[in-house]
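> missing the sequence, but the structure's below:
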């Protein structure tokens, strides 16, 4: 009887945690104005196996697949918002993104190395620090109904950050694999080949799914369902064959946009499905953070957070005028690039799923993820509000 109750409690734990996170998110957002995703993460962290022990992660990777599917939906919408023609028209945006990512990589890597971390661990930490979480940004942008120059710049710069971070991370993991195994093919298959095939899969879906929509004449609300199914299938394929769901979903969104596919009636956040999966995603990400590991790396984490914020803000702010905006908006854009948690955690979890466990070697990342899981979306939200680009602020003016 006790075993049956324990099994029943285990099967109910995640659904009840998701329900609790949603309630806390809605109530907290209404009372405090904080982003819902920060509150989802807080609930997940408190209930996780490393803290209260109520949520344990299944060993079969099911939750990782669900979280990756949720992330994939956000990445598709994120990629769909990126306009490559704008980057060609204003090359200073691309130059800003490249210089900002490179500066962050060098600065964070140097700080980690000077703090005594091994060289490869410092480089891995630096590559992840380059990134900005598209999940957090898209949710904050949609929640605030934000639009304007800062919003568009931060989305485009974050897209560049993600691509460069994945590229650097995979290449460094390839070096790490070669260094530990001496197997050139395994090193290549875990880095360059993964990126190429993942991008190819995303492009193929970006061509095939819109073609099916035109074929069936599904140009109305059904476009949301078709695209969502396409993203979920793409992520499942990438997950099963150990490719990169991040690159694949981004490539899918970019291709769909630039093949002039009109998805105006597709619901923001993919409607109720996207909202539900987002709660699961942010609860899951927070449950992967071990408080003891985070505490061990807390001092270095604060140093890295400060250096990362300073690098992004200074570079984007300094180049703001030549790229066609004011210095104030440039600095606010740099500040809005603060979120990182979801991207970094899923990259590490997918790497562990491939048999390469790097989490224990990157204790400062656990602490940085914990801090920025909670405050990163708040910082991005405040930056957009100060820029006057949230819907409430526009209505006031």
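The structure has been received and is ready for your questions. It should be emphasised that the depicted structure is a prediction, and the values quoted were computed from it without experimental measurement.

> C-alpha only now, for contacts and for neighbours.
Will do.

> got a list of what residue 130 touches?
101-102, 104-105, 161-162, 164-165, 308 (CA atoms under 8 Å, 6 or more residues apart in numbering).

> dump these to CSV, plus neighbour count, secondary structure and distance to residue 331.
What follows is these, written out as CSV (neighbours: other CA atoms under 10 Å; DSSP: H, G, I helix; E, B strand; the rest coil; distance: CA to CA, whole Å):
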residue, neighbour count, secondary structure, distance to residue 331
101, 29, helix, 15
102, 19, helix, 18
104, 26, helix, 15
105, 25, helix, 19
161, 26, helix, 17
162, 25, helix, 20
164, 20, helix, 21
165, 26, helix, 21
308, 24, helix, 14
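
> CSV please, covering those residues and showing distance to residue 322.
Putting these into CSV (distance: CA to CA, whole Å) gives the following:
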residue, distance to residue 322
101, 18
102, 19
104, 20
105, 23
161, 20
162, 24
164, 23
165, 25
308, 22
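
> dropping in the other structure now:
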């Protein structure tokens, strides 16, 4: 009997990932909805806290694989960032800063109105600034989207991620060092980790393109080289307790500006990226518990509404000065709604540092579940309304 249970436990993740992929494919064909919405639903249903097929979550190999999957996506996001475009049109960056800071302030006050502690309100506010690059890039690649809304969405997502990682790490530092005498130490320690993460990504962004130029013919298909480099970088950040999220994003950004063409590489890193994307969304949803979702539903609804308001207003306010119509500005703001996977990985890394939030952040479970399903659909509809998608007939 015990041997059968052991076998079932060993097969649980392969079974869940396969089931999620199959349902995602059929669900996409029958409904036209993004595949990742189905991945999240399956991961949540099969979780230990619900049906109980998947094992109890821990900071083991699945988190490492999820970080690699997310790292590949962040690399692709970073690789699409054009700093020259931001320099020539700084209003895009201004819009990103305004909507992110507006989101932080509004969510903070919303959380206080729901009688949460100031520290919990700060954590909610910092995480709410973010937009999930995993959702954004997956839908963009799936729809083969391109255009003004798509490019602004990618750039604003990257900016939101950087701001969220920075503020979250600083607030977690304060959480770990409660006394005022340790606040300077907490801030400097968090800033040092972030700076070292950026430095690690920068080194990889310089060395890997140089190696590809040296090898010559390998640059014709950089998929494997960049994928292996991301895996190595994630492993390095684990060993040195750095941020894999910030390091991989920086890697992609620097690699782009080293002028090695990434156009020959496969979107979403081909079959490897497809497999890891399924794993990432199943894993993320499997960390949620129904009890936490219901407990935080009211605050979650208010936070989602507040985020949507500030992001739409913040981006739309700078639409004309940044060169797009009001309509496209509003669409871009709406598409910044997804947060799910990004939040979960940040919280998992905080737990690795010994910061256990317990029931403090129940609202995040509800926010994550709601946007795990609705977020990808919103992004897909926005890109369709902007007429930036390219339909591919299913065979």
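Thanks, I have the structure now. Not measured: the values here are computed from a predicted model.

> TM-score of the superposed pair?
Here the TM-score for the pair of chains, by TM-score structural alignment, normalised by the length of structure 2, is 0.96; 393 aligned residues with a CA RMSD of 1.6 Å.

> one step back: ok, so of the contacts of residue 130 of structure 1, who is nearest residue 89 of structure 1?
residue 161 (19.4 Å; CA to CA).

> I figured the closest one was touching residue 101, is that so?
Yes: the pair residue 161 of structure 1 and residue 101 qualifies as a contact (CA atoms under 8 Å) at a distance of 6.2 Å.

> which residues do the two both contact?
130-131.

> which stretches of the stretch 101-250 of structure 2 form helices?
118-128, 133-143, 148-176, 183-215, 223-240, 244-256 (DSSP state H, counting those that start in this stretch).

> for residue 62 of structure 2, find the nearest of those.
That would be helix 223-240 among the helices of the stretch 101-250 of structure 2, by CA to CA, at 13.2 Å.

> that closest one vs helix 183-215, what angle?
Inter-element angle recorded for helix 223-240 of structure 2 and helix 183-215: 150 degrees (by axes from the mean of the first three to the mean of the last three CA atoms, to 10 degrees).

> same for helix 223-240 of structure 2, what does it pack against?
helix 61-80, helix 183-215, helix 244-256 (3 or more CA pairs under 8 Å, 6 or more residues apart in numbering; DSSP states H and E).

> nearest to residue 382 of structure 2, of the ones you listed?
Nearest to residue 382 of structure 2, of all those, is helix 61-80, at 18.8 Å by CA to CA.

> quick check: buried residues in the closest one?
Neighbour counts over helix 61-80 of structure 2 (16 or more other CA atoms under 10 Å) mark 63-80 as buried.

> and stretch 321-339 of structure 1, by the same measure?
In stretch 321-339 of structure 1, counting by 16+ other CA under 10 Å, buried: 323, 327, 329-339.

> can you tell me which of those residues are in helices?
Among the buried residues of stretch 321-339 of structure 1, the residues falling in helices (DSSP state H) are 327, 329-336.

> residues touching residue 74 of structure 1, list them.
So residue 74 of structure 1 contacts 134-135, 138, 269, 274 (CA under 8 Å, 6+ apart).

> one more: residue 14 of structure 2?
Residue 14 of structure 2 neighbours (CA under 8 Å, 6+ apart): none.

> now do the helix or strand harbouring it against helix 61-80, angle only.
Assessed by DSSP states H and E, residue 14 of structure 2 sits inside helix 2-31. Helix 2-31 of structure 2 and helix 61-80 meet at an angle of 30 degrees, taking the same axes, to 10 degrees as the criterion.
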